[in-house]
Structure formats: C-alpha cells, structure tokens
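**Q** I need the structure of the sequence given here:
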Amino acid sequence: MNTYGRNFRVTTFGESHGKALGAVIDGCPPGIALAEADIQPYLDRRRPGTSDLVSARSEADRVEILSGTFEGVTTGTPLALIVYNSNQRSGDYDALRDLFRPGHADYTYHAKYGIRDHRGGGRSSGRETLSRVAAGAVAVNILGCCGIRVAGSIREIHGKTGHAEMEAEIRSARDRGDSVGGIVEVIVTGCPPGLGDPVFGKLDAAIAAALMGIGAVKGVEIGDGFAAARASGSENNDPLTPEGFASNHAGGILGGISTGQEIVARIAVKPTPSINLPQRTVDAAGAEREIRIGGRHDPCIVPRIVPVAECMTALAVLDAFLEREKYRGFLEKEE
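**A** A predicted model of the protein is given here:
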C-alpha cells in the first residue's frame, strides 16, 4: 500500500539510505500555480540537521519537480517529485544487520517479507515521511487556493507544555541517551461544510487513517476525542444557534461530514525507538542479544513530525474536497 487517496492519488517511493525519495501524484487539478519554492518550506521544516534537538544527519532535501507542470502551473498530468539523498552513513548500521531493534519495524518486516533493509530501516524509516511532505505540500497549496488552511503545533513533550520546558525535556533525554514523545495538534480552518461521506467514507476516519499512517503515531483523536468519554451528552453536544454552532467539541465533523467549523485533530507521537542505551533483543536466528543503537537519531520526533501531520491532514481533506466537487458536478448534470 504505497498509494494514498481516491481522487488526489499519491504514490511514494524511496528508502532512508537509497538514492532518492519522492512521490508521484495523479489527479492533481490543472491550472494550479506550483513551483519547487511552494514545496520546499515544508521540507525545510521536516529536514534533519537544523538544531541540536533533532538528528544530526545533514541533508539539503531540495525537491525537484520532474513532470506535471508547464510554465509554472499544473497540467493535470502526473506530477513527479524527487529528493536525492546525499548524507547516508550506511556503515553505522552494519552491526545491526542481523539484529531486531526494539520499537522498530525490523522484526515485523522480516516476518512479512523474509528480507529487510537494515540501513536505517529502509522503507520503514522516518525519512520515508519526506515523500509525504513533498506531496502534502502540493495539497496544502491547492487547498489554500480554496481558502482552506492547515496548521500544526506542538501541544506537549513528555508531559511538559511550556516551550522552555519542552526543549529541556528533549535535551535531557538526548544527554541520557534516551528519547521522549509528545502530542501534536493540527487545525484546519476555512473548510466548508459537506466534506466527507457517511458510513465508510467519513472525513474523520480519513483524517485519522492519514495521521495514524505516520510511523511514529500511536493515537489519534478528533475534537475532544478521549475526553468525550468522560463527559455527559449535555456537555459534549455542540448547540446550534442562528449564528452557527455555539461550541466545537466534535472537532468540526459530525456524522463523518464537515460542519464548516475548525477541524481539530491531535496525535500521540511515541518516543524515538533508536536510543543509545542497552536493550534486550534477539537476532535473526532467535538468539538473545543486547543492543545499543548509535548513529544519528532524533531524541524526540515531535518537532519534525508537525509538517508531516499537516501534510497528511491536507491530503485527506483535499481528497474529500475533490470528491465533493465530483459529486456536485454529477448533481448539476442531473439537473
């Protein structure tokens, strides 16, 4: 399943230590102004090596548009995006060739395929999200033309909510050779009512699937989410008034369809599984081993996952938007 979407279809490719990563987008509407400069800021926010709080891997992550545009606008044909790797240190992973790293997909990939790329996790690496961000940045650009904005922010790191406290938590984990996780919130503004399909095509289900598909995400909530389980109906319902909804506990979606309010989603991001502390594991032969992971890794994935969450949300919302436009076109023909 390397392709996402029904109407705005994104196929990603590439590995952490391969030659390049990228995406091919089919279904991109024609006539949208698009250049590398529209995509690059999102890749820059996701890029490693930008501070002492993230991985020291030094990559330029410069995107190239290979096809699908002419004279600065999209043509409606497949849009191909590519980013070349330049700073792989595959030798850092030689000692891990036959070991399964705790918290990683090493064991499950081996169980499913009988073969895996041990160099940074290959396709299961967090670097795979680069392709999603490149494609999602295009979706953000298209939604922006329709007055829809997507913005993410860090809500907490390891239980801390203040900026200085969050940074201190990350540095403390790094200095211990450990890692921490956190919570990211994504808000969609300007979304019209009527996006999403009942039952199996619900917008909140699509957004949840898009966000849960990010490797480090272990939980998703829409609106009040799990807090709704501790509320009464009178507290959780959003009253309607002549001026609109009086509250937004539902997070902008009712019955799987957007209400026109802000869409609010939050994700739980697990601690980076690569830590420089001794851990118990087994090798490919099933023998018990001890592992200690060196190399260049984020002590906390959360800061770099924000643009990934924004872009995956944008892909889900744009797909639903295009579905609605297709449905509306059908109704207009019927009339």
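**Q** From now on I want contacts and neighbour counts done on CA atoms only, so please keep to that.
**A** OK.
**Q** what sits against the residue lying closest to residue 9 once chain neighbours are set aside?
**A** Using C-alpha to C-alpha, 6 or more residues apart in numbering and skipping the chain neighbours, the partner closest in space to residue 9 is residue 26 (5.1 Å). Shown in contact with residue 26 (C-alpha atoms under 8 Å, 6 or more residues apart in numbering): 8-10, 76-79.
**Q** so when I look at residue 332, I'm seeing a strand, right?
**A** No - judged by DSSP: H, G, I helix; E, B strand; the rest coil, residue 332 forms no part of a strand; its state is helix.
**Q** quick one more, to check against the first:
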Amino acid sequence: MSGDSIGKLFKVTNWGESHGPALGCVVEGCPSGLSLSEDDIQPFLDRRRPGQSQLVTQRKEGDKVRILSGVVDGKTTGTAISLMIENNNPRSKDYSEFAKLFRPSHADFTYQKKYGIRDVAGGGRSSARTTAANVAAGAIASKLLASQKIEIVSWVEAVGDIQSTMSPDKVTTALVESNPVRCPDSNVVNQMEEKILEVRKQGDTIGGVVRCVVRNMPLGLGEPLFDKLEADLAKAMMSINASKGFEIGSGFEGTKMHGSEHNDIFYKNEAGEVKTHTNYSGGVQGGISNGMDLDFKVAFKPVATLMQNQQTVDLEGNPIEYHGRGRHDPCVLPRAVPIVDAMTALVICDHWLRYRAYQS
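**A** So this is what the prediction gives:
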C-alpha cells in the first residue's frame, strides 16, 4: 500500500531516500535476451544528475549506476533487474533545523501528519532525488522501445511567461541537448536562461512547462476505462516532483473550440495507413493510441525552497520565521526533461508489452 511501484507487465518498484546510503529500483517484466550494461543506463542518468550548470542544484553526485541482478553476460535473464545508485554527497546538517518546523509547500506537514514521522534530511522519500532510480529504469524501457523504432523527445517549452513557439515536428534530441535550459528554440533560450539566473540571484524560483512527443507510436496501446493510455501517462507525470498539471493534445485550449473544429478527420495516406489531418486528440482516442504522435505537456510549479526569509509554523503550530538551506534547483525544468522522458518510456513500454501479450 506504499505506492512505490508503477506498471503491470513492466513493473518498477522505487526504493531509497535522498540522504540515505543509496537509492534504486527493481525492474520486473523485462524480456530476456536484451543486451544491457551499465553503459546503456549511465547516459540517461548523466542528463538528470545535479551540478550540470549554474541553472540547477550544485549538489555533486556522480549518479553511477550498478546492476545488481537480472543480467548475465551482458544479456537480461527475464528475472528481476535490481539497480542501485549510491549517494556520495549528502549534507544532512543543512536540514537539521527543519525538524522543528514545517516548510511552506513542502511535504513536511503532510508526511508528519500521515506517518507520525518523517525523514528531515533532504525530504527523504519526498525528494526529487528519488527520480534518479526512475530514470535508470526508463533507460531500460527506452532500449526496448528503440527496438520498435519508438522515439521519445521532451523539451522545455516555457519558463514562466517565456514561451517557445517552435513546431514539435522540428524538435530533435540534438537541439534539446544543445543548451543547458533544454529548450530547442534558439529564439527564446537565452531569455529563459537569463530569467532562471535572475530568480536564482534573488533567492527565488520559477516554474514552467515541459512538452513531450512520442513518434512512431504503434496503433492499439492502452486499455478501456481506468487503464487508458493518457490516464496512465497522467499518473506517471503527476508522480514527478513539482508537477502540477497534465494536458494531452489540445488540452485546455480545446475547450475554446467547437466540435467541428476539434474533430480529427481520418484519411488514408500514400502508404495505405489511416491517419488524421490534425492531432487535437494528442494521439489517443478512447484511451487507445491511434498511430499518430503522442503529444502532451506537463506543468511544473516553482521549487518550494527559497533562499529568502519566509513565515511558517513550528510543530506546535506557533508562528516562526525560517530561511531556506541546502542546494536546490531555482527551476526544475532542465532536469525534469529526462525524467519526463523516462516516465513516458515506462508507461509506453508497459502498454506495449500488454498489447504484445494481447496479440499473442
């Protein structure tokens, strides 16, 4: 009942805390015979790790992954794959004073009231550091999906009110990785970077939007009712720390349209495939992928830890002032991009395996 797992056929169970000795995950359901090594996983973690630039937290973690089980002679065995990432640079003393108070918009208050105890150092299980294990698992899922030519590309589309207008079909991974913001639009990337550095200097934070497109999507992924593809994607995205919104296809903008404008009209292309002229559905209809690109957005709030004085209450509810401590992202978006990639891969891989089982 702890809510540490995601997926049915491709199941990932996450474990560990921000300032514990290590964190990691167990991946069940990966087919046997997949070529897999730590070198396949490490590049995904390198994209997420802290300390990459002045735009993110300066915590220095190598995030080196170890495969503890489920791989023999470079091949998956079909049994559980256990992955571990050691924590080498925790500074738990930065959090000692927070044991006596509840930080605004953190999980301190809710964890304390639900469990009667909480891990103060780094937030424990509520820390975004736990996403490292999900990214490692996502690397395995991504390798399986690559065998089906399924491509996942996520990028920063907005920082605050600075918005990219770049067409999704022009976005490439190379463009996304060409700058530390991870925005492929050269028209706004400098403004975004300056904005993040500005709020960091002020001891403040800022949020924004990550967009994701999945290309070469198979037709038929997803289930009716509760396991709709977009429902599982929404759950996965909303599990990411600081995420506050999910929309697919036209999203909330679709509420401003008439049905005659919004309907995706079918046609047959030159290859004999049934496609749609528009993609307001975001690639999903009736909870099942229709063969068009998946297209969705995830909204991320400003990070809750500010390097400013704030008012809050202590454990007894008495008013108290506190100042943020530790190493934190002024904007989660650059590091959220590989996390969105990974969580998308986990959901798509799980549904692909379910579809394959259904077909057999």
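**Q** Mind checking the TM-score on these two?
**A** The TM-score (TM-score structural alignment, normalised by the length of structure 1) is 0.97; 329 aligned residues with a C-alpha RMSD of 0.8 Å.
**Q** sorry, back to before: just the buried ones from the contacts of residue 26 of structure 1?
**A** The neighbour-count test (16 or more other C-alpha atoms under 10 Å) marks 8-10, 76, 78-79 as buried among the contacts of residue 26 of structure 1.
**Q** What's the match for residue 134 of structure 1 in structure 2?
**A** Correspondence of residue 134 of structure 1 to structure 2, assessed by TM-score structural alignment: residue 136.
**Q** Residue 214 of structure 1 too?
**A** Using TM-score structural alignment, residue 214 of structure 1 pairs with residue 240 in structure 2.
**Q** any idea how far its match lies from residue 142 of structure 2?
**A** Distance of residue 240 of structure 2 to residue 142 of structure 2, computed by C-alpha to C-alpha, to the nearest Å: 18 Å.
**Q** Of those two, which one has the most company?
**A** A side-by-side neighbour count of residue 240 of structure 2 and residue 142, using other C-alpha atoms under 10 Å, places residue 142 first with 27 against 20.
**Q** didn't that one look like it was pressed against residue 343?
**A** No - Residue 142 of structure 2 is not in contact with residue 343 according to C-alpha atoms under 8 Å; the separation is 9.9 Å.
**Q** Common neighbours of those two, please.
**A** Counting by C-alpha under 8 Å, 6+ apart, nothing touches both residue 142 of structure 2 and residue 343.
**Q** still on that earlier bit, among the buried ones among the contacts of residue 26 of structure 1, which two are most distant?
**A** The most widely separated members of these are 10 and 76, with 13.7 Å between them, by C-alpha to C-alpha.
**Q** Name the residues of stretch 152-167 of structure 2 that come out as buried.
**A** 152-160, 163-164.
**Q** Kindly apply the preceding question to stretch 306-326 of structure 1 instead.
**A** The neighbour-count check on stretch 306-326 of structure 1 (16+ other C-alpha under 10 Å) flags 306-324 as buried.
**Q** Now intersect these with the helices, please.
**A** 306-324 (DSSP state H).
**Q** name the element residue 322 of structure 2 belongs to?
**A** Per DSSP states H and E: residue 322 of structure 2 is located in strand 319-323.
**Q** again, but for residue 193 of structure 2
**A** According to DSSP H and E, residue 193 of structure 2 maps onto helix 189-201.
**Q** average distance between that helix and structure 1?
**A** On superposition with structure 1, the mean distance recorded for helix 189-201 of structure 2 (mean C-alpha distance after the TM-score superposition for structure 1) is 0.5 Å.
**Q** Where in structure 1 does that helix align, residue-wise?
**A** The aligned range for helix 189-201 of structure 2 in structure 1 is 163-175, by TM-score structural alignment.
**Q** Distance check, the aligned residue in structure 1 for residue 47 of structure 2 against residue 246 of structure 1.
**A** Using TM-score structural alignment as the criterion, residue 47 of structure 2 maps onto residue 45 of structure 1. Going from residue 45 of structure 1 to residue 246 of structure 1 by C-alpha to C-alpha gives 35 Å.
**Q** Please apply the same query to residue 199 of structure 1.
**A** Counting by C-alpha to C-alpha, the gap from residue 199 of structure 1 to residue 246 of structure 1 is 26 Å.
**Q** cool, residue 319 of structure 1 as well?
**A** As judged by C-alpha to C-alpha, residue 319 of structure 1 and residue 246 of structure 1 stand 28 Å apart.
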